[in-house]
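Trainee: Sequence first, predicted model second:
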Amino acid sequence: MLLSPESLLQLLQRFIKSSIQIKQIHSVLITNGNLSIPNPSSFQWTTTLFYNTLIRAYLHIHLPHTTLLLFTHMLSHNIPPNAHTFPSIAKAATSNINPFFIDKPLYAQAFKRGVLSDPFVQTSFIHLYAESGNLFGARKVFDEMREPCIVSCNAMLDGFCKNGDMESAVLFFESMRIKDVCSWTSVANGYVKNECYHGAIRIFQRMIMQRFLGDCVVKPNEATFVSVLSACANSIGVVGLSYGKQIHAYIIKNEERVSAFVGTSLIYLYGKTDGLEYAMKVFGSLGKKEVCTWNAIIGTLASNGKEKQALDMFDKMKVEGWVPNAVTFVAVLTACARAQLVKSGLQIFNSMLPRFGVVPQMEHYGCVVDLLGRAGFLAEAEYFMRRMPFEPDASILGALLGACKLHGAVELGVKVAKQLYKLQPQQCGQYILLSSIYADANNWEHATLLRHAMVDSGFQKPPAYSMVNAL
């Protein structure tokens, strides 16, 4: 029994977020010939509607490549896209590996179809151009809008922030007549991404101050808190901790509950600023947790000298039914490395793929090299490194070189330092570390020669400094 086009369309809209059903309905549409035009004058609009709905459906189930493929099929079958087609296609293009090769041809198609005056289409192209790093194209589309809405303004603002042009972002932000929570959060995010952490804190303070003065009715949301807490965690010294505590107090006073993601940010903040006790209290007080919350507390325990507690927390996580991800294993393997728990660390590493379906990446292999190296198994660490499915990066070689210094392995240290030099010829770290290895082995001649070679090559060790922050 053939279903009518109306019934198929209803099914598509009903199961638009269901991967299995969408693919089944797609197959039926192909079999029934609903994705071609038997009579252009009667069915063209229906076929376009089918394609638009399928495009949105595949975007919903996180298959942007299939979404773009559908668009090419649409064009090859002479099915005319309309203003409802391009926002979804532009969003799929931003998920592509390199949207730079898609933005201009897609814009040309929109121009050809006469839909560029539609504000939704224009806003989608601002996003796409911004994602591809083409701020000139994004600004051109924005300037062509007759009456840009707050969503379009936020898209342009986010484009400046994502591409590191904070000067233009701030000027644009100040020029906006209406600002919502997304506007404020975009600027804060931009500062964090560009490592201007005090800028993020200042914009949050200004947002709160205007709210209290009645000049701004915008209330910070979860994304705002996550962004500014990240800025506090990465700020140098105790200033970040001081501001973080104030923001924590504001959240407790003004929010009904601390969400899992805000709680995760608080754990990271306290974990990076020697506030382990506060981090544990936050973790214990959260009514709802996510995998990232467990990752944060495991990493915090590991980085604060509580490696065995970190492993206990990992066991508790599994007992409570949470499935660890790649980030979890980095935190757990780091804990094993710092506590020199070689057997446990190797067992956990070997369980990643068969038990949890997590494919080990460079970071995980680096943790195992660090684990073996710290424990003095230098030959095993080198052998493990040579058996990796990819070439070691600077972090892995650096971990092995550090282990060579720790255990006075001069010969292996020289070998690893040469490999590291090939990867980072302009970095002075490997020279300093190798020189220290020579010095620790009382090989002063080689240590002196290496220091002279650094000076002759123009390398300078970055000067150390200390800071005193007055609260």
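Mentor: Arrived safely. Numbering: from 1, shown residues only.
Trainee: Please make it C-alpha for all contacts and neighbour counts, starting now.
Mentor: Fine.
Trainee: Residues touching the helix or strand harbouring residue 43, excluding its own?
Mentor: Secondary structure from DSSP states H and E places residue 43 in helix 40-60. The list of residues contacting helix 40-60 from outside it, by C-alpha atoms under 8 Å, 6 or more residues apart in numbering, reads 5, 9, 12-13, 16-17, 19, 22, 26, 34-37, 64, 66-68, 70-71, 74, 79-82, 84-85, 88-89, 92.
Trainee: can you check stretch 377-386 too?
Mentor: Where contact means C-alpha under 8 Å, 6+ apart, the residues beyond stretch 377-386 that reach it are 365, 368, 369, 370, 372, 373, 392, 400, 403, 404.
Trainee: So which of the residues you listed sit within strands?
Mentor: Per DSSP state E, strands hold no members of the contacts of stretch 377-386.
Trainee: Check it against this one:
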Amino acid sequence: MRRASPYSYAALERLLQEHFRSPRRVFQLHALLLTSGVLLSDPQCPAAAFPYNCLTHAHLHCPASSSPDPPPAPLRLFAAMLARGARPNRHSFPTLLKSASASGSAAAAGALHAQCLRRGLAADRFVACSLISAYGRTGHPALDARKVFDEMEGSPDLAACNALLDALCLAGDLDAAGAFFEGMAARDAVSWTTLVSGLSRGGHHRCALEVFRGFLLDSMGRRLVEATLVSVLSACANLDGAEGLTVGMAVHAYIVRHEVELTAFLGTALVDMYGKHGRIGCCVSAFGIVRRTEVCTWNALLSALANHGKEAEALVEFDRMRAQGLLPDQITFLAVLMACARAGLVEVGLYWFEAMVVVYKVTPLMVHYGCVVDLLGHAGRFVEAIRVIERMPFAADASVWGALLGACKLHGNVDLAVEIGQKLMSLVPQHSGRFVIIRNIYLEDGNWHAGARMGEVMEEAGIKKKVGQSSVVLHDIAVP
């Protein structure tokens, strides 16, 4: 069979790159390579891996190939490549490892690492960096990524250091991540952003802002990249009190002053930050200047409106979102159901819950069922609420039963409250709030003996009611 020339391979690579975003064209080119025999050329040829590498890279960027079940197209191509006898090279594995990361397949990452070791490529800088990243993003212990890092040839470069820092953050080993960051010989915007994002994701939002302030001092006038702005806005959104809002507004001012384009990614973070702090006017204004809104941007707006007494506005915006041709997802429907529950729109909420499953084929989670139970319970429709719980495809957790317990207290349904209380005590035996609610239901019903007995049960079990606390913020210092 005639061997393909380097020029034809270069043309193939350019052609595939031009059609990355067109799944149909990528599959057509794939079929052409199969039928023309290019993929069946001499497997011993040093260039035999090239067409496979080009196709793997194209399928990685092809939207139709991103589904993790069945195995992604790049991994299926690799299996075909091995079956043919073509030898993968150092350019094969980075794309394959990215595919394993995208699918979240820890098994695939481990199998690819074994292939790298077998072929003597694991210590290659390019391959090792991809291995570190794949281990971090597929749920492997941080020690696996660290082992690859330590076995790299020569001194690891900045890209490898950033990959390990990201792996440590993703594994939740923030102490190790902080120590590694401090010991890095060089840092760039990716390094700082990775640590800020990792700390925020781990719930250390104030520490994330401190690191961000260190980054500002270190960068001294350099423009902040979008990923950094998104990470710090996420930390601001989840930090209670004035500090989070103050820093978030400063970031917004930076975006305006430097004319940073509000993409869907950055715009969603800004809308979410204002929404979490209850600044609905700013939230709506920020939404209005996002260049191109995506579903995630609408979700941030709908959640903010539903959570801050703007239920009717949330439903109006939901209609506007659908009118633009965007398909709602699980987060969208959660915001819609919350709006219906808080506004007491029972029939509207039930309609959208059914449409979510039947029309939009969105699988309900526990929180969706909890909203429906809360919706029915607050309307006093306990029989229907119990029926929803019984028909759930999984056992109801404490949040669902807790929603129904709150409705029982609202309507004085003592008998059902006691029954639910028994379930909750077995699910969350140390949760003082459930015991207090049941005790108060007894007392409000005039059953003083049962109420006093509930207090004795709490004392015998060593359960103490949590003491309420409040604080004010003076000059960025929380004062109890």
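Mentor: Arrived safely. Everything quoted here is computed from the prediction, not taken from an experiment.
Trainee: how many neighbours does residue 333 of the first structure have?
Mentor: Counted with other C-alpha atoms under 10 Å, residues neighbouring residue 333 of the first structure total 30.
Trainee: ok, and the most crowded of the contacts of stretch 377-386 of the first structure?
Mentor: Most neighbours among those, by other C-alpha under 10 Å: residue 370, with 30 neighbours.
Trainee: Trace that residue over to the second structure, please.
Mentor: Using TM-score structural alignment, the equivalent of residue 370 of the first structure in the second structure is residue 374.
Trainee: who's in contact with the residue nearest to that match when sequence neighbours are not counted?
Mentor: In space, residue 374 of the second structure comes closest to residue 403 once its chain neighbours are excluded; the distance is 5.3 Å by C-alpha to C-alpha, 6 or more residues apart in numbering. Residue 403 of the second structure is in contact with 370, 373, 374, 377, counting by C-alpha under 8 Å, 6+ apart.
Trainee: Need the counterpart of residue 76 of the second structure in the first structure.
Mentor: By TM-score structural alignment, residue 76 of the second structure lines up with residue 69.
Trainee: Could you report the neighbour count for its match?
Mentor: 12.
Trainee: What helix or strand is it located in?
Mentor: Counting by DSSP H and E, residue 69 of the first structure is found in helix 64-76.
Trainee: where's that helix relative to the chain centroid, distance-wise?
Mentor: 27 Å (C-alpha atoms, centre = their mean, to the nearest Å).
Trainee: Residues contacting it, please?
Mentor: Here helix 64-76 of the first structure has contacts from 51, 54-56, 58-59, 80-81, 89, 92-93, 95-96, using C-alpha under 8 Å, 6+ apart.
Trainee: what residue of the first structure takes the place of residue 93 of the second structure?
Mentor: By TM-score structural alignment, residue 93 of the second structure lines up with residue 86.
Trainee: Could you pull up the residues touching residue 407 of the second structure?
Mentor: 374, 377, 378, 380.
Trainee: if you set the cut-off to 10 Å instead, what comes out?
Mentor: Applying C-alpha atoms under 10 Å, 6 or more residues apart in numbering, we find residue 407 of the second structure in contact with 373-382, 401, 413, 417.
Trainee: so can I have JSON lines of those residues showing distance to residue 224 of the second structure?
Mentor: Output for those, formatted as JSON lines (distance: C-alpha to C-alpha, whole Å):
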{"residue": "373", "distance to residue 224 of the second structure": "45"}
{"residue": "374", "distance to residue 224 of the second structure": "44"}
{"residue": "375", "distance to residue 224 of the second structure": "44"}
{"residue": "376", "distance to residue 224 of the second structure": "48"}
{"residue": "377", "distance to residue 224 of the second structure": "48"}
{"residue": "378", "distance to residue 224 of the second structure": "47"}
{"residue": "379", "distance to residue 224 of the second structure": "50"}
{"residue": "380", "distance to residue 224 of the second structure": "53"}
{"residue": "381", "distance to residue 224 of the second structure": "53"}
{"residue": "382", "distance to residue 224 of the second structure": "53"}
{"residue": "401", "distance to residue 224 of the second structure": "46"}
{"residue": "413", "distance to residue 224 of the second structure": "56"}
{"residue": "417", "distance to residue 224 of the second structure": "54"}
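Trainee: ok, so of those, who is nearest residue 165 of the second structure?
Mentor: Taking C-alpha to C-alpha as the measure, residue 165 of the second structure lies nearest residue 401 of the contacts of residue 407 of the second structure, at 40.8 Å.
Trainee: about what we covered before: distance-wise, check the match of residue 76 of the second structure relative to residue 172 of the first structure.
Mentor: Using C-alpha to C-alpha, to the nearest Å, residue 69 of the first structure is found at 36 Å from residue 172 of the first structure.
Trainee: Now check the first structure for the residue matching residue 178 of the second structure.
Mentor: Aligned counterpart of residue 178 of the second structure in the first structure: residue 170 (TM-score structural alignment).
Trainee: In contact with its match, which residues are there?
Mentor: Residues in contact with residue 170 of the first structure (C-alpha under 10 Å, 6+ apart) are 157, 160, 161, 187, 190.
Trainee: In this structure the third one contacts residue 168, no?
Mentor: Think residue 161 of the first structure. Yes. Contact criterion C-alpha atoms under 10 Å: residue 161 of the first structure and residue 168 qualify, at 8.5 Å.
Trainee: Okay, and residue 269 of the first structure sits in which element?
Mentor: helix 260-272.
Trainee: For the following helix or strand past that helix, buried residues please.
Mentor: Remark: after helix 260-272 of the first structure, the chain's next helix or strand is helix 276-285, criterion DSSP H and E. Judged by neighbour count using 16 or more other C-alpha atoms under 10 Å, the buried positions of helix 276-285 of the first structure are 276, 278, 279, 280, 282, 283.
Trainee: quick one: helix 276-285 of the first structure aligns where in the second structure?
Mentor: Using TM-score structural alignment, helix 276-285 of the first structure corresponds to residues 280-289 of the second structure.
Trainee: roughly how far out does the matching stretch sit from the chain middle?
Mentor: 23 Å.
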